[in-house]
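>>> sequence and predicted structure below; questions after.
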Amino acid sequence: MDKKRTVVLLLLALFVLGVLAACAGPTPQVVEKEKIVEKQVVVTATPAPVTAGENIGKVFILGAFRGEEETAFNQVIAAFEEQNPDIDVIYSGTAEFETLITVRVEAGDPPDIAAFPQPGAVAKLAREGQLVPLWDDAIAVYDANYQPGWKDLASVDGVPYGMFHRVNAKGWIWYNKPAFESAGYKVPTTWDELMALTEEMKGSGIAPWCEGIASGAATGWKITDWVENVMLRVHPVDVYDKWVAHEIKFNSPEVKKAWGIVADILTDPDAVYGGTQTIALTDFKEPPKWLFEDPPKCWLHMQGSFVTNFFPADVQADLDNQVGVFMMPPIDESLPFTLEVGGDQYVVFKGKDRPEVRKFIEFLGTPDSVKPWAEQGGSLFPHVNQDLNWYPTKLERTMAEAMTKAAAARFDGSDMMASELNLAFWKGATDWISGNRTLDEALADIDASMQ
């Protein structure tokens, strides 16, 4: 065989092998995915499919809370497992919850249960058909242990999906208890009484209110809390819902009415420590400390239940004796008491509603699930049949009692708005309180963000 023929045959053989390799497709490889843990990205091989029955008796939960909160939640799990020794519940907390839950859902590998702090994410997954609606026994637990507003809040398009457990509320008004009582002031129970108290305090030489809204890129959210809480006290919840959806505009009479009531306090230079011009420049964590200076710089401060973290250390160590609190009083007293809240919703993913998973969801709706966490302090629960004595401080008992009496609840409005509207709300509120825009101009700017 001559050299030329040999070369031709070799080339032909290589060509045939190449075609066969192409037809056969790529060599099988292990598919990899990203698993987000804390702030590190770890690449792991995709686990082999779980065989039928492998997870029977186990419940896997993914959530965002860690540290002391995770420790407290594990006490809740221990209480459940004591009642159900044949079930093993495993909780995993991660700072990258939003990313990881998205990755796992898209990969077809969701946990049994996820604890969502974001209501918008629950609504999105429910509408995509990724979640299991609550079943009859779970709904019965809701009806027995919560005010009706909580089940409504956990519903998407009228269908309940989430079971609320730990929650928080906004609209609390805080004060220096010894100084307040020494001055002879009384806790107001109506808006008129609150405004009368504000006028009385002006004559004390100490400003009635202290306020600061600076929060970096999020500056302005503090005023949105004021507006949202007043909206819930002057309008029915359906008006609030339409406003959040921007079906009612910011420059509408409804919103202007609420904002005007807020302005009665925040734009009165004699009502706010340092005057209105300091509000946008003051970090929101500073005013809570001013309540406890000697003498106080101000008498009252409106903030959510997390504000105790910003009190001086000696005050935090003696909350019951040093701190007083009451809920922002009603304005239109014909309306039901409605709380502005946040909290964790526990939802079940499609195909994961095994009997043991259902049992745990139902357990979260009972007072038995409240006791282990409430006893640790620092968290509140809306269950109407809980024993308030489980909370270690009188302050927590006062707040928990108020939460159990709320006829309705709504999420933070700005958090529920479209992102561009939320950002415009923050900016418009800041421009208004800074004096850079009139109220009408600021409201028009906010509405323009949705055009």
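Okay, I see it.
>>> going forward, measure contacts between C-alpha atoms and count neighbours the same way
Fine.
>>> for stretch 212-226, how far is the first residue from the last?
12 Å (CA to CA, to the nearest Å).
>>> residue boundaries of the helices in the stretch 201-350 of the chain?
In the stretch 201-350 of the chain, the segments counted as helices under DSSP state H, counting those that start in this stretch are 221-234, 237-244, 253-266, 287-290, 313-316, 319-322.
>>> what packs against the last one?
Counting by 3 or more CA pairs under 8 Å, 6 or more residues apart in numbering; DSSP states H and E, the packing neighbours recorded for helix 319-322 are helix 177-182, helix 394-405.
>>> could you redo the last one with a cut-off of 10 Å?
strand 172-176, helix 177-182, helix 313-316, helix 394-405 (3 or more CA pairs under 10 Å, 6 or more residues apart in numbering; DSSP states H and E).
>>> one more: the second one?
Packing contacts for helix 237-244, counted by 3+ CA pairs under 10 Å, 6+ apart, involve helix 221-234, helix 253-266, strand 408-411, helix 413-416.
>>> dump those to a markdown table, plus mean neighbour count.
Output for those, formatted as a markdown table (neighbours: other CA atoms under 10 Å):
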| stretch | mean neighbour count |
| --- | --- |
| helix 221-234 | 23 |
| helix 253-266 | 17 |
| strand 408-411 | 22 |
| helix 413-416 | 20 |
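>>> comparison target, given below:
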Amino acid sequence: MALAAVAALALAGCGGGGDDKDKTPSGGASGTGAGQTVQLPKLDGQKLQVVAVWTGPEQEAFTKVLKEFEKRTGATVTYTPTQDAMLNYLGTKIAGGAPPDVALLQQPGALAQAVSRKWLKPVSADAKAQLTKNYPKGWQDLGAVGGQQYGVYFKAANKSLVWYNAAAFEAAGAKEPKTWKEFMATAETISASGVTPVSVGGADGWTLTDWFENVYLSQAGPQKYDQLAKHQIKWTDPSVKDALGTLGELFGKPNLIAGGADGALQTEFPASVTQTFTGDQPKAAMVFEGDFASINIQQTKAKIGTDAKVFPFPAVGADAPVVTGGDVAVALTDKPATQALLTFLASPDAAGIWAGQGGFVSPNKSLDLKTYPNDVQREIAKALVDAGDTFRFDMSDQMPQSFGGTPGKGEWKLLQDFLKNPKDVAGTQAKLEAEAAKAFGQS
């Protein structure tokens, strides 16, 4: 929980920080903007296929990273965005004899499953050297299975943030809440001012797992969190009942959610962000999600740090929660270019390219914080790096993908159902336990 304290201190000053892209170094791919920190081999004529879930602005940003790799090595890289159920996609490609060279997985559970199916290649000595030099041990360990290093966590996330429309808060006379009780009171205050307080991207089930995890970590504590993540306690545990009951305080009041439950379930994550910061009459005043929401905010006219501000997810229990996420790059082929790309992704050179564009946080401790485009993102990134090894990874991402990471199934679907019927706590618990038991048994 040390990260919670660091994040609270770091974010305390974020509200007044203006957008200051003029301070961002220009030129160069490295975090310092002063040249290259990793040497890559010449790979003229080699071709790579990379798959990840990123589309839209995230795809554009990652493509710039791959273009720099092409420029340095002479290799040709093709990027293909795919669905969230990455293991299903990879399984189909492997069965057809045409696996991609590099994939970016979103779940440690998916990484472990891919290793167990003998799909992945360990990282090279060069890639491992970059990891040892640039990454805290905790992030290295997340990319390892059975003591063998298989992955490079290229993109991380602080998933315990609430972004808010400063004008809507000011008009309502609302202040940044620090506790769940204050959060609910703030929501009622904003509602009374004529603005719907909370935007929820319920069409994407993963956003609802993030709501649950933040409430659960703060209310039940890290030990219970770790136990539930490993299915060492059941979803029928009283701690889950308490967390669902707390979430129900918000989900059970349609006037507090943009469009009510039905509207939220038709709203995808990007729209849940942009509708909070679009126009003189936004559809909501607040939206909960990670630092990556900033890239969606940048699609509006709102300026981060001025029009769009942020506060830590409110404390439900004694401490405010901090949940992290991340995308881990893994190798599925033995090509020299495959390992060279992993080496590049483990360097501050690659991280600096995306960091300068916003919507990105890296666990790479060698990345110069000046690379981030504004004070808000610098402080979020600093909190993540300063935390070292003390963080809690997204719970659903640690579970078998069939339960914690598949659209329309498992936890995603059941929490969507709970959003529609938040009074059915016991029924939701029973269904979650049945699905979890099945998934862990198969895994």
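Everything's here; your move. In this text, all values refer to a predicted model and were calculated from it rather than measured experimentally.
>>> export the helices and strands packed on helix 237-244 of the first structure as CSV, with columns for distance to residue 206 of the first structure.
Formatted as CSV, these follow (distance: least, CA to CA, whole Å):
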stretch, distance to residue 206 of the first structure
helix 221-234, 22
helix 253-266, 15
strand 408-411, 34
helix 413-416, 32
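>>> for residue 126 of the first structure, which of these is the nearest?
Ranking those by proximity to residue 126 of the first structure (CA to CA) places helix 413-416 first, at 15.9 Å.
>>> thinking again about what came up before, which one of the helices and strands packed on helix 237-244 of the first structure lies nearest to residue 58 of the first structure?
strand 408-411 (32.0 Å).
>>> residues making contact with that closest one?
With CA atoms under 10 Å, 6 or more residues apart in numbering as the test, strand 408-411 of the first structure has contacts from 118-119, 147-154, 169-170, 228-229, 232, 237, 240-241, 244, 336-343, 403, 416.
>>> try it again at 7 Å.
148, 149, 150, 153, 337, 338, 339, 340, 341, 342 (CA atoms under 7 Å, 6 or more residues apart in numbering).
>>> so which of the helices and strands packed on helix 319-322 of the first structure gets nearest residue 106 of the first structure?
Of those, nearest to residue 106 of the first structure by CA to CA is helix 394-405, at 36.4 Å.
>>> picking that back up, now the buried members of the contacts of strand 408-411 of the first structure.
150, 153, 337, 338, 339, 340, 341, 342 (16 or more other CA atoms under 10 Å).
>>> determine which two of these are furthest apart.
Greatest spacing in these, by CA to CA: 337 and 342 (16.2 Å).
>>> with respect to residue 445 of the first structure, which of the helices and strands packed on helix 237-244 of the first structure lies nearest?
The nearest among those, by CA to CA, is helix 253-266 at 13.9 Å.
>>> for the closest one, give me the average deviation versus the second structure.
Compared with the second structure after the fit, helix 253-266 of the first structure shows a mean deviation of 2.7 Å (mean CA distance after the TM-score superposition for the first structure).
>>> and that helix, how far out from the chain middle?
25 Å (CA atoms, centre = their mean, to the nearest Å).
>>> map residue 358 of the second structure across to the first structure for me.
Under the alignment by TM-score structural alignment, residue 358 of the second structure pairs with residue 377 in the first structure.
>>> quickly find the element holding its match.
Using DSSP states H and E, residue 377 of the first structure maps to neither a helix nor a strand.
>>> out of the helices and strands packed on helix 319-322 of the first structure, which is the most enclosed?
Comparing those by mean neighbour count (mean count of other CA atoms under 10 Å), strand 172-176 ranks first with a mean of 22.
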